[in-house]
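Colleague: give the three-dimensional model of this entry:
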Amino acid sequence: MAAVKIVSWNINSVRFRIAIVEQFLREAEPDILCLQETKVVDEDFPFEMFRSLGYDHIVIHGQRMHHGVAILSRVPIAEDDRFDWQANREARHVGVRLPNGVRLENVYVPAGGDVPDRDVNPKFGQKLDFLERMTDWSARLDGPTILTGDFNIAPLPSDVWSHKALLKTVSHTPIEVAALDRLQASNDWVDLGRHFHPAPARLHTWWSYRSPDFTRNDRGRRLDHMWASGEAAKAARAHMVFEDCRSWLTPSDHVPIMTEFAF
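Modeller: Okay, the predicted model is just below:
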């Protein structure tokens, strides 16, 4: 069986942070990189750097200034689908199939604004509706699938720096956690982060830019996830979070996560 390393990273502008993307690819050498929040239209995507490192198979779904997702691979991939779970044509999903038939779905779930009430904050309602559409799709899936990306939800008490302090903060509210739980149950998804690093182990992937030194108070959240179903889940061998990337020059507020599979 061949080992395949798949990374997910909300890069918060791929062109602005192209230097650290290159640094990471040279150091970690993943086979497949799933990016979210690329913030670039397709024709302006920085293809050259990725191709120079052997990532010749590129599927992108871009949007100017906002959103955007991409899958870059050293192994052949075939574009499979682009779902509009936001129902407003925002570029938040792209899916491919690997040579062995496994589906790989890359998603950027909306953040949801600041107030966890759909009546006063339409963005929060859009987030919940997005998750409901994903759940309907997930329930109809057949065959091994990997679902990864920035889910913008930290579901477990140990997925945030303070469960009590964040219960009313968007990304950790009970209503969001319940929506994510329904998505997970819809296809018996295995949360690979917690499969390999069981709660209550510390496992953060995001730290706000508001803190000049994120390490001082370490107020992190686990917003980035990699799930797998069926035979894909059984093929998972290890899961890593690259926390050091948060200290690199001009970092994203998210760090890469990587799962190694033996297909």
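
Colleague: could you use CA atoms for every contact and neighbour count after this?
Modeller: Noted.

Colleague: as a check, name the ranges of all helices in the chain.
Modeller: Along the chain, the stretches classed as helices by DSSP state H are 18-28, 47-52, 122-139, 163-166, 174-185, 192-196, 214-217, 230-235.

Colleague: let's see this one next, to set against the first:
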Amino acid sequence: MGFSITTWNINSVRLRMPIVEQLVLKHRPDILCLQETKVTNELFPAAPLRAMGYNHIIIHGQKGYHGVAIASRIPLTEDHRQDYCGVGDARHISAIFEHGNRRVRLHNFYVPAGGDEPDRTINPKFGLMRQHVPENEKLYTWWSYRAKDWEAADRGRRLDHIWSSSDLGPHLKRIEILKEARGWDRPSDHVPVTAHFDL
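Modeller: Take a look at the predicted model:
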């Protein structure tokens, strides 16, 4: 059974709900994970997501800073939040979903960028492995707001990831990085990343 998860550092969900709707209407992921929502739980714009079929929403919000959310077409259980850094930031939320006779724990993390030096020999935070994409192929998920013409410069970073446990890895069929979203109206500096699994 086909199944997709999209992650997107939206950089203010209320400001960018129109492009969230654009993504959902065009690509229809089963689960959408958002980071840097920058809104408290009670002000999170859940109604537009529910109107598009995402009836299962869990939120760990924070005013003007951080914040994560999971919106799903399938039921979510065991809503859990953890403050890994012990400083009170809303950077993690997790839940369990079931699909294709599998029970999966999904974590949604917001981890601020690993520094200004994206060279893995200098900064090991950038030393991640890839599946389905050759090492020498440019693979960006973030382009700075500072660039006059981000697309022409095409100098970004791979800051957004979908990791899986080893038992799910073989079921990954493809990934999509929606570069065009960086050019949408009032965009985030990050773009959506979608993993497609056959579960």
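
Colleague: overlay them and tell me the TM-score.
Modeller: Scored by TM-score structural alignment, normalised by the length of structure 2, the superposition of the two chains gives a TM-score of 0.92; 196 aligned residues with a CA RMSD of 1.7 Å.

Colleague: of the helices of structure 1, which is nearest residue 254 of structure 1?
Modeller: With respect to residue 254 of structure 1, and counting by CA to CA, the nearest of the helices of structure 1 is helix 214-217 at 11.6 Å.

Colleague: which residue numbers in structure 2 go with the closest one?
Modeller: Aligned using TM-score structural alignment, helix 214-217 of structure 1 spans residues 150-153 in structure 2.

Colleague: give me the contacts around that stretch.
Modeller: For stretch 150-153 of structure 2, contacts defined as CA atoms under 8 Å, 6 or more residues apart in numbering pick out 143, 144, 147.

Colleague: have a look at how far, on average, it is from structure 1.
Modeller: Once fitted to structure 1, stretch 150-153 of structure 2 is off its aligned match by 1.1 Å on average (mean CA distance after the TM-score superposition for structure 1).

Colleague: and that stretch, how far out from the chain's middle?
Modeller: Computed by CA atoms, centre = their mean, to the nearest Å, the chain-centroid distance of stretch 150-153 of structure 2 equals 22 Å.

Colleague: list the buried residues for it?
Modeller: residue 150 (16 or more other CA atoms under 10 Å).

Colleague: repeat for stretch 174-190 of structure 2
Modeller: Judged by neighbour count using 16+ other CA under 10 Å, the buried positions of stretch 174-190 of structure 2 are 175, 177, 179, 181, 182, 187, 188, 189, 190.

Colleague: check stretch 25-40 of structure 2 too.
Modeller: Burial within stretch 25-40 of structure 2, assessed by neighbour count using 16+ other CA under 10 Å, is assigned to 28-40.

Colleague: counterpart of residue 258 of structure 1 over in structure 2?
Modeller: By TM-score structural alignment, residue 258 of structure 1 lines up with residue 194 in structure 2.

Colleague: nearest residue to that match in space, please, no chain neighbours.
Modeller: residue 6 (4.1 Å; CA to CA, 6 or more residues apart in numbering).

Colleague: check contacts around the aligned partner of residue 181 of structure 2 in structure 1.
Modeller: By TM-score structural alignment, residue 181 of structure 2 lines up with residue 245 in structure 1. Residue 245 of structure 1 makes contact with 251, 255, 256, according to CA under 8 Å, 6+ apart.
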